[in-house]
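In: give me a model of this one.
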Amino acid sequence: MCRAVDTVTKESVLLREVRFLDEQNAVPANLVREISLLKEIKSRYILRLLNVVTSDRWNGLCLVYESLNYNLRALLSNPRGRALSLDIIKIYLHQILCAVAFLHSHKIVHRDLKPENLFVDLHKHILKVGDLGLGRALGGSFEITPNDPTGSRYMAPELLFNTKEYSCEVDIWSVGCIFAEMTKMYLFFNASIMGLPNEETWPGVNEVHPFLHCYTKTEPQDLRSLLPLGPDGFDLILRMLCMYPKGRIRAIDALEHPFFDSIPLSQRQQ
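Out: Here you go, the predicted structure:
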């Protein structure tokens, strides 16, 4: 995305150019999906789509979104940036969960949660979730498609092991990965840190993945030695990064976790 100024309103906006590569000028399915979802849902935690315009210079569309200062990736990877305080991490994480809880309440799975798709206003400490191009409306579970979601560092174990069906729990795992990354201010987390799943950490995993024994066995690392979090923070992140999908905390329940008790009530309204 790039920044621009709306010539009518004089407001700063974000532009996303989408070029059509096929000869028939067909609008990509993921773009149709994203526009449809953004027209259907309205939340202060979801980046607003302001307009969709065609280009006279090239074959495609331009999506116009509201503008925030940074995406979270730029913030976390800035070598001159300061580490996020625990209070700011709580505020950002709470807003991510508000967005995810809202999507899940509308039977929508984002499927591509990562810092690049989270947009931040540094001055007001506002965070919004963007890029619903891989979002799916739930009518039960759905199958994985070849060029599927999130970069592997934010991908839930059931996706990494090519589980045929999955649901809202994949978003919770991604949020847990982002939570871990915010505490360290650099990209360090991946599923291997949690070790190879087994019947103890994921009941029934051998039935779901009969070839699991072919993978190299790895032991989980101790997150307490890796992340600067207190007891409440560790409890929350371990509930998010639970190997067993059905064992993960729901977004709506995570919002009530004691980890967020220090956030003012005015900033905890959903």
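In: alpha carbons only for contacts and neighbour counts from here, please
Out: Will do.
In: just the strands in the protein please.
Out: 2-5, 12-19, 49-54, 60-66, 70-71, 108-109, 118-121, 126-129, 136-137 (DSSP state E).
In: what does the first one rub up against?
Out: If I follow you right, that is strand 2-5. Residues outside strand 2-5 that contact it (Cα atoms under 8 Å, 6 or more residues apart in numbering): 11-16, 67.
In: now with 10 Å?
Out: 10-17, 64-69 (Cα atoms under 10 Å, 6 or more residues apart in numbering).
In: one more, please, to line up against the first structure:
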Amino acid sequence: MEKYEKLEKVGEGTYGKVYKAKDKATGQLVALKKTRLEMDEEGVPPTALREVSLLQLLSQSLYVVRLLSVEHVDSPSKRKAAAPAEAGGAGAGGGGDQGQGGPAAAAGGKPMLYLVFEYLDTDLKKFIDSHRKGPSPRPVPPALVQNFLYQLLKGVAHCHSHGVLHRDLKPQNLLVDKEKGILKIADLGLGRAFTVPLKSYTHEVVTLWYRAPEVLLGSSHYSIGVDMWSVGCIFAEMVRRQALFPGDSEFQQLLHIFRLLGTPTEKQWPGVTALRDWHVFPQWEPQNLARAVPSLGPDGVDLLSKMLIYDPAERISAKAALDHPFFDSLDKSQF
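Out: Next comes the predicted model:
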């Protein structure tokens, strides 16, 4: 890790600490993610190898944060070996709930893996906040909402085409390059094989605002629809500059959703009443979705409504969403 100069700690994710750092040789800014995925006796665990190769494959998309390399640091800095990314490592968000990075790891008794990602200066949450708060509150320009949503869908379609669900899409996980007007998906939690964490390992409560109703209702099987629901919530938030469904518990989250979209029925969503956490909920009638996003035109409201369909099997896919008339006025040659 001699190659990098750590500048500041920029966060803690599900995977461990994240530092902003500089590549001493090139001056390039990078994000270093220290992973909790420990080596075993034979070296890098095969799950980690699979995750890293998948992450590299995914990061070939312009709309996914690029994994530049994986650095392998021996225990108490005996030797330093820089493994090129092909050689292994842990997925970003790697290992999720596998291995808790116990005292041995913390004490440096085990080799560490660092994932080196490109660094972007802000995220979509901060970007939206800057339009909502501060000296000059102003809407996010409609053309930019359209542009960012298109890029987000490109990134999600790319992940889904490789069989990877993100499962935790939210504005904090979407990094933005303001100068270039580029949005990229970060924090692909590949290691969390189909479990959605309720608390991050630093014990912060994980936000539920973007979580699909099938996950909130305890469905054991879910698919690309979970990400598309999140995309819909993010789309609405760019337009409104505030969250569409800001629940502070799983139950409250469902009530927020049901109040706007109506309490789901078996007719709309076959099998919903058989889900593990289904209760007899108050019966709300669906409200007019356009009223929740007053500045969005009819095409935008139509696309949003297709992302927020209750039955996950009926929800629009990322690939189909890219062809929606909402994007007809967008110059797609730039992507």
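In: G204 of structure 1 is nearest to which of the strands of structure 1?
Out: Closest to G204 of structure 1 of the strands of structure 1, according to Cα to Cα: strand 108-109, at 23.6 Å.
In: so that closest one aligns onto which residues of structure 2?
Out: Aligned by TM-score structural alignment, strand 108-109 of structure 1 falls on residues 164-165 of structure 2.
In: for A292 of structure 2, see how far away the corresponding residue of structure 2 for M240 of structure 1 is.
Out: Aligning on TM-score structural alignment places M240 of structure 1 opposite M307 in structure 2. Using Cα to Cα, to the nearest Å, M307 of structure 2 is found at 15 Å from A292 of structure 2.
In: can you tell me the closest non-neighbouring residue to E116 of structure 1?
Out: Nearest non-adjacent residue to E116 of structure 1, counting by Cα to Cα, 6 or more residues apart in numbering: R73, 5.1 Å away.
In: so S192 of structure 1 makes contact with T218?
Out: Yes: contact criterion Cα atoms under 10 Å: S192 of structure 1 and T218 qualify, at 7.4 Å.
In: for those two, indicate the residue with more neighbours.
Out: Each of S192 of structure 1 and T218 has its neighbours counted (other Cα atoms under 10 Å); S192 has more, 15 against 12.
In: give the contact list for the aligned partner of G195 of structure 1 in structure 2.
Out: In structure 2, G195 of structure 1 lines up with G262, judged by TM-score structural alignment. By Cα under 10 Å, 6+ apart, the contact set of G262 of structure 2 is 255-256, 282-287, 310.
In: where's Q221 of structure 1 relative to G195 of structure 1, distance?
Out: Look at Q221 of structure 1 and G195 of structure 1: by Cα to Cα, they are 7 Å apart.
In: what lines up with C168 of structure 1 in structure 2?
Out: In structure 2, C168 of structure 1 lands on I224 (TM-score structural alignment).
In: run a quick neighbour tally on its match.
Out: Neighbour count of I224 of structure 2, defined by other Cα under 10 Å: 23.
In: wait, what's in contact with it?
Out: Counting by Cα under 10 Å, 6+ apart, I224 of structure 2 has contacts 156-157, 159-161, 163-167, 312-313, 315-318.
In: I'd say L226 of structure 1 and K184 touch.
Out: Yes: with contact defined as Cα under 10 Å, L226 of structure 1 reaches K184; the gap is 8.6 Å.
In: ok, the two, which is more surrounded?
Out: In this view L226 of structure 1 and K184 are compared by other Cα under 10 Å, and K184 has more residues nearby, 16 against 13.
In: excluding covalently adjacent residues, which one is nearest to the residue most central in space within structure 1?
Out: Nearest residue to the geometric centre of structure 1 (Cα atoms, centre = their mean): L113, 1.8 Å. Counting by Cα to Cα, 6+ apart, the nearest residue to L113 of structure 1 once its immediate chain neighbours are dropped is S174, at 5.9 Å.
In: likewise for L72 of structure 1?
Out: Going by Cα to Cα, 6+ apart, L72 of structure 1 has P115 as its nearest residue, at 4.8 Å.
In: contacting residues for that neighbour?
Out: 71-76, 129, 154, 174-175, 177-178, 181-182, 187.
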